[in-house]
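1. structure of the sequence below:
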Amino acid sequence: MSEVNTLVTLLESAAAGPGSVTFVGGGPIPWQDVLSRARTTAGQLENLGVAPGDRVAVMLPNSAEFLDVFFGAVVAGAIPLPITVDYRGPMLTRVMEVAEPKLVVVGSDAGIPAELAGTPTIAMSELRRLPGAASAGRALPRPDDAAVLMLTSGTTSGRSKVVVYSHRSALQFAAATVRCMPYGPGDVIYTCLPLVHGAALMCDLFGSLMSGASIVVAERFSASRYWDEIVAHRATVASTLGTITQILVQAPVSDKERRHGLRVVRRSGVTAELTREFEDRFAVSTTEMYGLTDVGLITGLPAGVRRLGSCGSLFDEWEAELRDPSGMVVQDGDAGQLFVRPAGAGTLPLGYLDDQPSFGAALVDGWFQTGDVLVRDGDGFYAFVGRVKDVIRRAGENIAPADVEYILIQHPDVAEVAVYAVPSHLGEDEVMAAVVLKRGVLDAPALRAFCADRLPYFSVPRYYRGLPRLPRTVTQKVQVQTLRSWGISPDTVDTGSTSRSATRKAEQ
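-> I've put the predicted structure just below:
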């Protein structure tokens, strides 16, 4: 067996073992069959003129067909670009302009987005009718060749960008996951996250290939089916994101929710309080890692280490500093923006496709500024506070939106909430809460009173806005930039000053 140093050799290595992938609703597909199907698909892509170094956009849902095209492109020496099937309009147009794919593969001819009109596009049914004979003398990719393109959500770097991962940096992403998660032969990983994003693709899928585990993939998250699917497939490890964790905690009790065989659930972006609720209700341990699509995984809790509210310690591949707005390194216990740089070669992705100035702008003296605010304790463990642009500054205090959201979500009428900054005439910020109600109409004074009883005065939102739903990315991150861009709209309720004196007066 050749050394595992590319995605091709990763798949070949897994194919020699007993693991498999199962898509919910279907049967297990051994990794050997995944490899065989990828080789056939590679031949079909080559018959369409796809050559090494070309980009192939994979616009398919979580499915066996997604794996066929993704790994088929990799085997052919091309570079897959996973794109959510929900992309439309200017976002899809921009991706096509930047990536310039040789080919886009979609699920069917019906409903092909108009934005793909100028790009060669083929449906899976047509692709399957082509001969799949492999090209003679197909060259294997090298570790530092481009391996996969990943779209950022836009929550880190403004507009969505296309990040170029080499085989080496993609494998390091997976290796970091395996060091933190108890993946191994005999394990069954369950994920309902989209394979078009790093959490499912690199942590879950690549992690299963690297560790010898099997994986079960749902097409999408469903609160009503989550525990049923985990129990039915005898999953031992699962992954969630912050919003999914909250939805599961708020969901009606299921007779399956404590009958699972899970050893650990990977969480992300979850407060210590919500983590404790999740672990207590569902009788399962959790762990957490922290990273960015732009650079990869940076921190993680070592296997077996339990620290609520922490996203772990620094991986060996990185050096890190937390800096204040003036650029000075802060002391342990103080919040600062995280700056990282690789401790060795090959850790960083190759940059942004067709946008190297943006990647370069994120570097300060060789350090990548993440735009995230974290705190490190004396033991070297980090905790996520928020985005630099999302942390609210009011009355001389830094306010983490998650702390306010945790209080508001406990109100019996609130189903979802996002807290963010809006401009204050005093030069700092005011606190805005966008809420989705379970029932009734928005009662902003009642929500303010609820917060005032549970939060320091400077954290109490002044403004409240009721929404039918929160704008989200496909990975269920709230699009705070969108909310902020709406400003203080006519339907926003201003409950008046939340200064210390005003709060005391209201209490009298």
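
2. every contact and neighbour count from this point should use C-alpha atoms.
-> OK.

3. and Phe221, what is it in contact with?
-> Cys192, Leu193, Ile244 (Cα atoms under 8 Å, 6 or more residues apart in numbering).

4. in a helix, it, correct?
-> No - with DSSP: H, G, I helix; E, B strand; the rest coil as the criterion, Phe221 is assigned coil and is not in a helix.

5. got the contact list for the residue sitting nearest the centre point of the chain?
-> What sits nearest the mean C-alpha location of the chain, by Cα atoms, centre = their mean, is Ala199, with 5.2 Å. Counting by Cα under 8 Å, 6+ apart, Ala199 touches Leu193.

6. and Ala14, how far from Ser208?
-> Using Cα to Cα, to the nearest Å, we find Ala14 at a distance of 9 Å from Ser208.

7. same deal with Thr121?
-> In this view, Thr121 and Ser208 are 31 Å apart by Cα to Cα.

8. higher neighbour count, the two?
-> Ranked by neighbour count (other Cα atoms under 10 Å), Thr121 and Ser208 place Ser208 first, with 27 against 18.

9. if we ignore the residues flanking it in sequence, what's nearest that one?
-> Ser214 (5.9 Å; Cα to Cα, 6 or more residues apart in numbering).

10. I figured the one you found hits Tyr183, correct?
-> No - in this structure, Ser214 is not within contact of Tyr183 by Cα atoms under 8 Å, at 9.1 Å.

11. so the two - more neighbours on which side?
-> Using other Cα under 10 Å, the more surrounded residue of Ser214 and Tyr183 is Ser214, with 29 against 24.

12. so what's that one up against?
-> With contact set as Cα under 8 Å, 6+ apart, Ser214 has these partners: Gly19, Ser20, Val21, Pro185, Gly186, Asp187, Val188, Ile189, Ser208.

13. tell me the contacts of Asp379?
-> By Cα under 8 Å, 6+ apart, the contact list for Asp379 is empty.

14. quick one: it is in a strand?
-> No - counting by three-state DSSP, Asp379 is not found in a strand; it is coil.

15. just to revisit the earlier point, quick check: neighbours shared by Ser214 and Tyr183?
-> Common neighbours of Ser214 and Tyr183 (criterion: Cα under 8 Å, 6+ apart): Ile189, Ser208.

16. I have a second one here; can you model it like the first so I can compare?
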Amino acid sequence: MRDDAGRQQEAPAWARAVELFPPCDRVLSTILARQAERYGDRVLLVAGQTRWTYAQTAAIAAASAQTLIEAGIKPGDRVALMCSNRPQFLQVYLGCAWLGAITVPINTALRGLQLAHIFRNSRPALLVAEAGFLAALETVGTEAALPPLVWMIDQVVEAPRIAAVPLPALASMALAGAVRPGDTVAVLYTSGTTGPAKGVCCPQAQLFWWGICSARALGIREGDVLFTTLPLFHTNALNAFYQAVLNGCTYVLEQKFSASGFWAAARAHNASVSYLLGAMASMLLAQPRKEDDTAHRVRVALGGGVPPQNHRPFLERFGVPLVDGYGSTETNFVFAGAIPSDRPGTMGYLAEGFEARIVDEDDSELPDGQAGELVLRAKEPFAFATGYFGMPEKTVEAWRNLWFHSGDRVVRDADGHYRFVDRMKDSIRRRGENVSSWEVEQIILAHPAVAACAIYPLPSELGEDEVAAAILLEQGQSLEPADIVRHCEGQIAYFAIPRYVRIVSEMPLTENGKIKKGALQQAGVTTDTWDREAAGIRVRR
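-> The predicted structure follows:
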């Protein structure tokens, strides 16, 4: 590479990784072994008191694989993993990837029918679980058989239905399995909105490309310290490990997100890159100001889903630009914004290596400026997921016409910039009109007293839906529900203005910082929910 003056420049770490690992080598065992030779004693993983060098990580992967082999696990077998952000999660995952088995990470918040569905669908040969999640496993009904073999992290606790043994100690090392780039390395379950959760089959090369594309979008450099508080059972934190190993970085894994402790932890680890989703940036901004708000080394942070009005205050207060982007478990980091974002809160521009179209219900391409469903394709082999585990009809539906159908309503501007509008199935139908929850949220979030907002449907006495808003206020701010109505008037259609307003002290959040709209909707009209019609307030048309 050469700069504008014609001087020779070293290629970024991610570009060197693409050259170092040609298509046939884009499997984790090869990546770990080759990077262990290159970086040796450089620290790769920091998790609590645990430190793994690059060389140790490769050895742990090989030893974990041998432990699985001795337990009878074969390539293609599924290994369910119910574990928080601990080294043991990566130990099991790396062993499976080295051997050619498939890890099935389980959201640690799941219970009952949700857990039962995952066990029925994935049919794991082994379950590895923390002792603290034993009660959750006990909620699985008898109609869903637990795996015949259960390894328990920490002490083994007796339970009527679960015959567990301790997680075996590591011993000898196995040779890497005959794993190919298209082989499934993990089945990641996405939350079901219209049915049971679907297990996304993620091939080895997809995680390689997650590491490359994320590093490109975030401007990651060799030697960076990547700091994440997001859960390993989701794509973001898992692919951040690949970002680290592919780019010669250190991966710092925190147990969970803490708004009050985030910056102190970042300082303690000398973090240079971090990852924020959804309401996490809002929660950090809501913390009391401190003199050391900028006393850290974080150079950039992922800001997917962060409200647009929070980007500039976040940069001004903490000195950290937030990077817009878009990707799903089935795809990759396919859209990315500038650093800092030139249009905060949007998707950014299509990244190199991918194709995108905006289409109507018949998959016909729509012109710029018109909203439709986003469909995607990858140019590199196995850069996307290969389907849904055990759900061939869902796979065909999502990948029909050889494009992945995202289920997201998106607009492409004439200059190639993409804007998210709503989930195709997340719009609210009120008295014959479709209401975009995202559009209403953006209007309400523009109010200076509002820190976070969720728009969701509640049943109407007249059929269809009523618009409901849950609102979290900025620290020290006060607001009456009627103020929200007046704020919306003239900015959105009258039929989109919320009838129900609920001021909450905290939002229900998923483990990766997204608001649980389903929980708000299920709660219905609570005692603290204000009803515009009951208050006799009419909106101006």
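
17. quick revisit: quick one: the contacts of Phe221 of the first structure as JSON lines, columns for distance to Arg258 of the first structure, neighbour count and secondary structure too.
-> As requested, those are exported to JSON lines (distance: Cα to Cα, whole Å; neighbours: other Cα atoms under 10 Å; DSSP: H, G, I helix; E, B strand; the rest coil):
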{"residue": "Cys192", "distance to Arg258 of the first structure": "19", "neighbour count": "21", "secondary structure": "coil"}
{"residue": "Leu193", "distance to Arg258 of the first structure": "21", "neighbour count": "25", "secondary structure": "coil"}
{"residue": "Ile244", "distance to Arg258 of the first structure": "17", "neighbour count": "21", "secondary structure": "helix"}
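
18. just name the closest of those to Leu171 of the first structure, please.
-> Leu193 (19.4 Å; Cα to Cα).

19. counterpart of the closest one in the second structure?
-> Counting by TM-score structural alignment, Leu193 of the first structure lines up with Leu230 in the second structure.

20. so how far is stretch 77-92 of the second structure off the chain centroid?
-> On the basis of Cα atoms, centre = their mean, to the nearest Å, stretch 77-92 of the second structure sits 17 Å off its chain's mean C-alpha point.

21. which bit of the first structure covers that stretch?
-> With TM-score structural alignment as the criterion, stretch 77-92 of the second structure aligns to 54-69.

22. before we move on, what about stretch 198-207 of the second structure?
-> The alignment of stretch 198-207 of the second structure onto the first structure (TM-score structural alignment) covers residues 161-170.

23. gap between that stretch and the chain center?
-> For stretch 161-170 of the first structure, the distance to the chain centre is 15 Å (Cα atoms, centre = their mean).

24. start to end distance for that stretch?
-> Terminal-residue distance, stretch 161-170 of the first structure (Cα to Cα): 17 Å.

25. nearest residue to Ser358 of the first structure in space, ignoring adjacent ones along the chain?
-> Distances taken as Cα to Cα, 6+ apart place Tyr352 nearest to Ser358 of the first structure, at 7.4 Å, with adjacent residues excluded.

26. what sits against Thr6 of the first structure?
-> Pro141, Arg142, Pro143, His167, Arg168, Leu171.

27. looking at the second structure, which of these hold up?
-> Among those, the ones still in contact in the second structure (both residues aligned by TM-score structural alignment, their matches' Cα atoms under 8 Å) are Pro141, Arg142, Pro143, His167, Arg168, Leu171.

28. Throw those residues into a markdown table and include distance to Gln479 of the first structure and secondary structure, thanks.
-> Below are those laid out as a markdown table (distance: Cα to Cα, whole Å; DSSP: H, G, I helix; E, B strand; the rest coil):
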| residue | distance to Gln479 of the first structure | secondary structure |
| --- | --- | --- |
| Pro141 | 37 | coil |
| Arg142 | 37 | coil |
| Pro143 | 35 | coil |
| His167 | 30 | helix |
| Arg168 | 31 | helix |
| Leu171 | 29 | helix |
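
29. of those residues, keep whichever come out buried.
-> Among those, those buried by neighbour count (16 or more other Cα atoms under 10 Å) are Pro141, Arg142, Pro143, His167, Arg168, Leu171.

30. tabulate those in a markdown table, adding columns for distance to Pro30 of the first structure.
-> Shown next, in a markdown table, are these (distance: Cα to Cα, whole Å):
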| residue | distance to Pro30 of the first structure |
| --- | --- |
| Pro141 | 24 |
| Arg142 | 26 |
| Pro143 | 25 |
| His167 | 23 |
| Arg168 | 25 |
| Leu171 | 21 |
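
31. ok, so of these, who is nearest Ala232 of the first structure?
-> Distances from Ala232 of the first structure to these, taken by Cα to Cα, are shortest for Leu171, at 30.2 Å.

32. I'd say the closest one and Val8 touch.
-> No - Leu171 of the first structure is beyond contact range of Val8, at 10.9 Å (criterion: Cα under 8 Å).

33. which residue in the first structure lines up with Pro308 of the second structure?
-> Superposed on the first structure with TM-score structural alignment, Pro308 of the second structure falls opposite Ala272.

34. just confirm that match contacts Glu288, I think it does.
-> No - the pair Ala272 of the first structure / Glu288 is not scored as a contact, 11.2 Å apart, by Cα under 8 Å.

35. quick check: neighbours shared by those two?
-> With Cα under 8 Å, 6+ apart as the test, Ala272 of the first structure and Glu288 both reach Ser310.

36. residue in the second structure matching Met210 of the first structure?
-> Checking TM-score structural alignment: Met210 of the first structure goes with Leu246.

37. grab the nearest non-local neighbour of its match.
-> Ala17 (6.1 Å).

38. map the one you found onto the first structure.
-> Alignment note: Ala17 of the second structure maps to a gap in the first structure; criterion TM-score structural alignment.

39. pretty sure Ala17 of the second structure is in a helix, no?
-> Yes - assessed with three-state DSSP, Ala17 of the second structure lies in a helix.

40. gap between it and Val150 of the second structure?
-> From Ala17 of the second structure to Val150 of the second structure the distance is 37 Å (Cα to Cα).

41. with Gln255 of the second structure instead?
-> Plainly put, Gln255 of the second structure is 23 Å away from Val150 of the second structure if you go by Cα to Cα.

42. what sits closest to Lys467 of the second structure if chain neighbours are left out?
-> One thing to correct before we go on: residue 467 of the second structure is Val, not Lys. Distances taken as Cα to Cα, 6+ apart put Pro498 closest to Val467 of the second structure, at 4.6 Å, once the chain neighbours are dropped.
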